[in-house]
Every structure is written in C-alpha cells, then in structure tokens.
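Novice: what follows is a predicted structure for the sequence shown.
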Amino acid sequence: MPATIFDAIIIGSGQAGNPLATALADAGRRVALIEENLLGGSCINYGCSPTKALIATAERLHHLRTAAAVAAPTMPRANHLSVDLAAAVARKDGIVQTMRAGVRDNLTHKHDNITLLAGHAAFTAPRTLRVALADGGSQDLTASLIFINTGTRAAIPDVAGLADSGYLTTTQLLDVKELPEHLLILGGGYIGLEFSQMFRRFGSRVTVIESGKQLLDREDDDVCQGLQAALSAEGIEFVLDARAHRVSRGENGQLTLLAHTSTGERRLRGTHLLVATGRRPNSDQLGLGFAGIRTDDEGYILVNDKLQTNVRGVYALGDIHPGPQFTHLSYDDYRVVRDALLHGRRRSARQRPLPYCVFTDPPLARIGLSEGQAREQQVPYRVATMPVRTIGRAQHTGESQGFWKVLVGDDDRLLGATLLGPEAGEIMAIIEVAMAGRLKYQQLQDMVFAHPTWAEGLNNVFRDLRRGGK
C-alpha cells in the first residue's frame, strides 16, 4: 500500500508539537500528529504540571506547620501534620487528566486538518515514516515537512546493582501513594532538589547524594550555598562530592548505597531511591539512520539556528535537540518554526533569553549572565547583592530567606540577575522585560512600584553596585 501523503508530520505531542500542529492546520495544511505515549508530552504528564501540583500540597502543609510563626491560632499538633499522599496524588492526577483531555479536544474536535495517530513512528527514508499503530497494524506516511518532538527520558547511571535495586524515576515517584520512610535521591540538580523538599515536607527523611562539589553546577557558589542552607534547615541531608558505585537491597527491603567521597567511603541506607541524574533523548528508536539524520554522541539531534536538521525538510523541536530543557523554550521552538514557515519572519533559536526557575522554597530564578559566566566570558560588569530580609514585604510576611544578585554592564544596562527568595520568578520576569527593552538600571531604580510589593526591592537592589571580576 502506498504511503499516505500529508503536508506535515509531527512526531510527538509535546509543548512544541501540539501548537505547531494547530497552527499548520489553521493555515490549511494537512497534518499527521503521532503520539506513542500520552498526549501533552512531558510537561503535562510527568514534568511541570504534576510536580508543581504536588509541590503546592507540600507548601500548604508547611504553612500549616509554621502558622505559629506569624501568631496564627495554634493548631493542635500542627507540627505533626502529615500528608494524605494518596489524596494528593489523586488531586495531581485530576489536574493532569483535565489538561490531557484539553489537548485531545483541541487537536481532534477543533481542527479538521489534523489526523491524530497513536503508535510508534520510525523513519524508513528521509521523508517517509512507518507507524506501528497502538491498536495493531501499521501505516506508512510521507510529507515534505517532518518535525521530531519526542523529548527525553530519565538517564540511568551505570552503578553496580542499581538495575536490580528497585529504584524509582521521577515519573514513578509521582505515583507513589505511600510515604517513603527515608528517600535517597541520587542527583542534586533542580529536579532532585524540588523532590527533596516536597517529600521532606510530606514527612519523609531525605538524603541527597550529588557527585559535584556543590548543588546546581551552573549557578554561583553563593547561590548554591544559600539554597542548600535553606533546605538543610528543613532537615534535608546533603552528601556532596559523592560518586555512587554500588546499590543493593537487603532481605528487609532496605536499600544500601555505597559512595566514594572526599572524606572516604559512605554507606547510606534508605527505603526508596530516586534517580535524578539527568535525561537522555528519545531518538534511539526513530530509525534516524534510514533518513541520514545526524546526532551528537549522546543521541541529541543536531540542528541549526532555525531548528533544521541536516536533512532538508526535517526539523527537531524541544528537548530532543541539544540545549537547555525547559517547557518555555520548547514552546518558543514552535514559534521560531511557525514564524519562518507561515509568516516569513526569521529568528534564531540560539539568540533568545533563557529564564528559568527552580521551584523550591525559597525559589531560585535566573535570567541572563551569572557572575561566574560574566567572569568566564570576560564581560565587564558591576554587581550588587541585597538580602531579601531588607525588603518591606519580607518583614510583613516573615519570608526572609535568600538574596537578590544583579549584574550591570558598563553601559548601565542589565546583564543578568539571580534571585533566591519569595516570588523570585515573578521578579525575574520584570527584569527580563527590562533587559528586552534595553532599559538602564536607573529606570528600575527610580520606577514607582506599588507599596508594599516584592517588586519594590528593585528600587534598592542596585544601590551598592561594585566592580566585579576580581
């Protein structure tokens, strides 16, 4: 049977693939969207949405436990409140199912030009795919435009005994309905840190094992130290500069993890083990060799600044290509391609801001250069740091952990900011807009912000700028 011809084929229903499908369909193109797993991609199903829903549960528990700090009525045994984890997971599942249903409705009921196929797609030629359909059989498809949006999965390190230990990925831990007594977390990146605080607040004992000498290797030392201090104050244990080399599970169900550290061998025991050591691309089962599509050594699909692969008409979007893995960047990949194909506007995917947040408490947010990056790139800068506790809003709420750090160039324009403190992501967005508008720092310093808001801190954070880089 000859291949069914479409104008465009999209492999993967993620944060770039879904809006691109609807945009192309609205423009009159016939689109095939193929999804092997769950509609909505990682963000909706096992990333941002479910994780932040459970973090919100943990945050509410923390507020109840600490209500006495602001002289609220004392609740009996407030410090001993524990989570109904099954109920929290059910709430999370309801949110995810609603979002997933919304994606399906948008793709199928509202867009006649979209054909949604459930199954696994693989290339058989540069612009031809064979789809092994979930309900049996197969179908061959061809199009002049093909977009790969298949995302990533958990990267599992090569540690002796790990495969037989019954470890958990973040996807699996999101569905656990009984509280772990002692959760070991292998990996001190932003995913590991968000889960560490979440489960500590749920009531688990938590130990984070990180191979680096500090958490969050892309951040400045003072930022990492500040966040670690805040998390340690809640009872989270950190074992840094530790290289796990063996995991085993005893007859009693207890896990034992052995790690080499700078101070000698460590033997860590727990009931559950979360592996949060990074991601790997879902490119190995796509038949890329039959299309001649190039990848890097890790399997990420190589693209140019227009997100085109080396094969004409084939693009890679979202986490499947090299670079930071964030939902907002995946969505912007869609906009880069949409504007080029439908609106005649060309923009580089490599020349765009990179805002991101770590949703711990206090949260961490950054836009632009860190101080370490400015030094490495030999960019002249001035830097100012301000403790969150000096902001009036912090004094009212009692949320005083953290600090703001801002970098300014010789032309008085903002180079970047790192914010550790309440509403860090929202304040970062203000700074990002100022950077996009090429405002000078004095315009934020003299801006009339409503009192008393967190944003008001922008009037004061630039007060003590000093020459950096020494």
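Specialist: Perfect, thanks for sending it.
Novice: CA only for contacts and neighbour counts going forward, please
Specialist: Will do.
Novice: which stretches of this protein form helices?
Specialist: Defined through DSSP state H, the helices belonging to the chain, from first to last, are 17-26, 41-45, 48-65, 85-108, 170-173, 190-202, 221-232, 288-291, 327-342, 371-376, 392-397, 424-436, 441-445.
Novice: mind checking how far the residue nearest to the spatial centre of the chain is from Thr263?
Specialist: Nearest to the mean C-alpha position of the chain, counting by CA atoms, centre = their mean, stands Phe326 at 5.0 Å. Applying CA to CA, to the nearest Å, the value for Phe326 to Thr263 is 35 Å.
Novice: Asp464 against Val406, yeah?
Specialist: No - counting by CA atoms under 8 Å, Val406 is not a contact partner of Asp464; they are 10.5 Å apart.
Novice: more crowded one of those two?
Specialist: Val406 (28 against 11; other CA atoms under 10 Å).
Novice: residue contacts, the more buried one?
Specialist: The neighbours of Val406, taking CA atoms under 8 Å, 6 or more residues apart in numbering as the test, are 383-385, 414-418, 461-462.
Novice: tell me the spacing between the nearest residue to it once chain neighbours are set aside and Lys405.
Specialist: Spatial nearest neighbour of Val406, excluding adjacent residues (CA to CA, 6 or more residues apart in numbering): Ala417 at 4.3 Å. Using CA to CA, one obtains 6 Å as the distance from Ala417 to Lys405.
Novice: okay, those two: which has more neighbours?
Specialist: When Ala417 and Lys405 are compared on other CA under 10 Å, the one with more neighbours turns out to be Ala417, at 25 against 21.
Novice: before we go on, here's another structure to hold up against the first:
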Amino acid sequence: MTTTSPNPNHYDLLVLGSGEAGKYLAWTLSSQAHQRCAVIERRWLGGSCPNVACLPSKNFVHSANVVYDAKHGHSYGIQDAEGVVAMTGVRERKRDMVKGLMDIHAGKFKDFGVEFIWGEGKFVGRKSIEVTGDSGRRVLTAEKVVVCTGSRARVDDTPGLKGAKPLTHIEILELDIVPSHLVVLGGGYVGLEFAQAMRRLGAQVTVIDRNKRLLKNEDQDITDVLVGVLKKDGVKICAETIINEVSGESGREVTLKGTSSGQPVEITGSHILCATGRLPNTENIGLEEAGIKLNSKGFVETNESLETSSEGVFAVGDCAGSPHFTHIAYDDFRIVKDVLLGKPLPPNRRSGRQVPFTLFTTPELAHVGLREHEAVARGIKFRLAKVPMAGFLKTRTIGETTGFAKTLIAEDDTILGFTALGVGAGELLPVVQLAMKRGLPYTDISEMVITHPTLNEGLVSLFSGVPARN
C-alpha cells in the first residue's frame, strides 16, 4: 500500500545500491504500484554491470576479437591487415558505450519518478538509513527496504600484493597501453576472459591458478579443450601454483615468487590482474543496527523470498550470496517484486531456479543444469549425447569449428544438463532451458524444424544422437 506520510524522508520502498535487482524494483514499484521509491548509490549509477563489469568487459573482449580477426585477415582474403592496437581507442569505445548506458539509466529514474540519492548509506535502525553526501546528511525511513550493495574483487593478503597496486576488472578496462606482460592471478571466468583478450591485443600473458586445473568445477573434457585453445593463442598456464610474495608495482615491473607443483617459481611481468574471487559489500553499512544477519562468508542471510532476518528488509544480488550473474540478480528482482506486490511464490522459487552461464572466451562456454561429473558423483543415471561443433554446420561457414556440445538425458527422457563449448554457445541455451523448465522430453528438440544453417540447427543433431534406453 502506498504511504500517505507527509514526511519527505519516508518512502514506501528504499533501496541501498542501484544494481540490477534494486533499480528494477524501484522502477517497477513506482510505475506499476505508484509507490514512493528512492535509491541510494555511492558510486555507480545503475550498479557495476553497465559501468565496470559485464557490458564493458564484453565490449573490451569484442574489440580484442576484432583485432585478432584483423591479424588473421589473410584467411578471409584480406592481404594487408596488420592489426596494430591503440589501447586508447579500445578504451574510448568502451567509454562511449558506458556513457550511452548512463544516459538511459538517468532517463529511466526520471521517467519512472524514482528519487536517486547520491551518497554513503548506513543503517541506523531496522528500516532507517543515514545518507551522507554532497548535499549533507539525511535519515531516510521506509515501509520496505532492499539491500543491493553488490560485491567487489578480492585482493588476497599475500605479502606485497596489495602494495603492488594490482589491477582488478575495473582498472584493466581503463588502461591506455597494452601491457608487455600481464600476470593474471586466478583461472576463473574473469581471469580467462581478460587473459585471452589481452593476449589477442598483443600482451604476453601468464595465468596463475592454485588449483590442479582451470575452471575446476567444469568437466575435464571441457577444460582440456579450452586450455588447449588458450595455449594455442599463446597464453601461458601455471596451474598448481601458489604465490607467497609479490614485489614491485603493477604498471612498471612486478615479480611474483612461490611454488609450482611444489617447486620454487619466480615470474616477472609488467602488470598484475587479481581475479581470484569476490567479496560481498556488507561491511560498514550498519547491518547489525538493522538486525540483519550474515553467514560465515559475509553474505546476507535470506530465505526463499530473499527476506533477511529483519522483517520487511530484503537483500538481492551478489551481497545476498546469489550466483554472481546479472541475469540472476534480475531474477532476484522478480522474486522480491512478487512478494512486495502480494503475489504467491511457488515452492523453492529461489533455490530451485535454473542458473545458466556463459563464459565469453573464444570459443564461448555455456552451461545449464547438471554436469557430467556431478551426475556421476551423485549416482544419477543418465544417457550422454555429444557432438563436435563441426556438426553444427553454421560453424563451418565461419571457420570456427573448435569445441563440442553435450547433454545428459534422464531415464524419463527429460534433460538433466547441457554444456556447449563453441562459437556462439551462449545463444544455444534458451531452447534447451525452456525444454528443461517445462519438463519436456529431449525429443521435442530433436524433432524440431530449425532454420538451416543456424547454430541452433545443431541441437537437432545433438539430441537426435541420444542413446536408446537400455
């Protein structure tokens, strides 16, 4: 119900942080339910995704791939392509995109009638937030409050690392030169996307990971092919490597000392990128004053409705421990929106949802559902179908046949999981996801008539190859 309070500092909905879920909640409750909404933000209009994370990084990756294609232009019949890189051009292209996105966001806040408040927000009560900014100090209250403070890159306490002023996913997008040698700490999504992109832009690149293999949660056959691609591109991989000491300064010269497979190792580069995980932005915002509990990893504890331990206060996105994807934050918005609008939620709405992802290397890695090694570990029976990307005939027309797709099929013919490593793999997900969500048999895909030659046509070949039941 919309508040009729004459207090200008009291709202129906108050959101701390303007990330994906938070901004959509404010826009929707204001425009559809005519509620008085405000969003507090200390740094990024619209959150990290349009400013420094998802979209800017993919803009950067695309520039690197264009440069790579130009350098290999002879295969397309281009005789004189040199692919000389000016990083200022790469940076300005990214900045232009971000500016356009910021204009769109500013317009939406205005059009939907949501008050946007710049400043540092801190809880001073269960539903009270003190905001300190250029305009002074205000204490705001609301009927409902949403915490949407996101997460940040983790920089470990390795001796000398913080003093070396390493890059994170934010600073690397603002470089005006191609590093002569980029050392990437971490072989996860962020690390691998930037490692390949920087290598394609001309940098020497070394990836260091403490695990036995990169992307340790993925199936072995997936990581074997992807690591092979990276090595072919010229990326050096140092797995089972632990760094114990860092000296120097990123941007000049840095030296990392540690052990690799138990043997001493020393690596010198010009820049360091930290991509070893993320930390929730839950410190120093007064959560204890609001009675909001955190789990052992510092994320806000929430229930299936994303409500915190403080009634009427919700947490969404990264800070709530949701999988760190913008599309999952958007789904968090949909959950809380329905709660605030009084709509019932189905059981396990949050914990039972699909969590698809795409790694934007070349080739892309896309996945949803159960992985092969997970099914084996849990003793789940399945039938496996696997097709090389060359069997997706569109890949032959563009000369990008590296990789494969595979699917796990249950005893009742429903789809347990799907993984694709190949060009445009992420675009294959929605067809499979819809079948999985509706509990359809895999034959509903194998019997489809799909336009030739498109990437999705290859799904017919994949699902037509599912072995018969024993």
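Specialist: Right, received. Where do you want to start? No experiment lies behind these values; they were computed from the predicted model shown.
Novice: show me the contacts for the residue nearest to the centre of structure 1.
Specialist: 319, 356.
Novice: just checking, Trp27 of structure 2 touches Val114?
Specialist: Yes - Trp27 of structure 2 lies in contact with Val114 (CA under 8 Å); the separation is 6.6 Å.
Novice: turn the helices of structure 1 into a markdown table, including distance to Asp140 of structure 1 and mean neighbour count.
Specialist: What follows is the helices of structure 1, written out as a markdown table (distance: least, CA to CA, whole Å; neighbours: other CA atoms under 10 Å):
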| stretch | distance to Asp140 of structure 1 | mean neighbour count |
| --- | --- | --- |
| helix 17-26 | 19 | 22 |
| helix 41-45 | 23 | 22 |
| helix 48-65 | 34 | 18 |
| helix 85-108 | 21 | 16 |
| helix 170-173 | 31 | 16 |
| helix 190-202 | 38 | 23 |
| helix 221-232 | 50 | 16 |
| helix 288-291 | 14 | 16 |
| helix 327-342 | 25 | 18 |
| helix 371-376 | 48 | 16 |
| helix 392-397 | 60 | 15 |
| helix 424-436 | 45 | 19 |
| helix 441-445 | 57 | 18 |
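Novice: returning to that earlier point: make TSV out of the contacts of Val406 of structure 1 and add distance to Gly94 of structure 1.
Specialist: As requested, the contacts of Val406 of structure 1 are arranged in TSV below (distance: CA to CA, whole Å):
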residue	distance to Gly94 of structure 1
Val383	45
Ala384	44
Thr385	42
Leu414	42
Leu415	41
Gly416	38
Ala417	36
Thr418	34
Val461	41
Phe462	44
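Novice: may I see the ChimeraX selection of the buried members of those?
Specialist: Of the contacts of Val406 of structure 1, the buried ones can be selected in ChimeraX as follows, counting by 16 or more other CA atoms under 10 Å:
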select :383,384,385,414,415,416,417,418,461,462
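Novice: now, among the contacts of Val406 of structure 1, which is nearest to Ser232 of structure 1?
Specialist: Thr418 (20.5 Å; CA to CA).
Novice: now check structure 2 for the residue matching the closest one.
Specialist: By TM-score structural alignment, Thr418 of structure 1 lines up with Thr419 in structure 2.
Novice: who touches its match in this structure?
Specialist: Contacts here follow CA under 8 Å, 6+ apart; on that basis Thr419 of structure 2 touches 365-368, 371, 405-407.
Novice: by neighbours, which of the residues you listed wins?
Specialist: If you rank the contacts of Thr419 of structure 2 by neighbour count (other CA under 10 Å), Thr407 sits at the top with 30 neighbours.
Novice: distance of it from Leu201 of structure 2?
Specialist: Per CA to CA, Thr407 of structure 2 is found 34 Å from Leu201 of structure 2.
Novice: same deal with Leu256 of structure 2?
Specialist: Distance from Leu256 of structure 2 to Leu201 of structure 2, by CA to CA: 23 Å.
Novice: same thing with Gly439 of structure 2?
Specialist: In this structure, Gly439 of structure 2 and Leu201 of structure 2 are 44 Å apart, going by CA to CA.
Novice: and the closest residue to Arg347 of structure 1 other than its chain neighbours, what does it touch?
Specialist: Closest residue in space to Arg347 of structure 1, ignoring its immediate chain neighbours: Val336 at 6.1 Å, by CA to CA, 6+ apart. Contacts here follow CA under 8 Å, 6+ apart; on that basis Val336 of structure 1 touches 306, 346-349.
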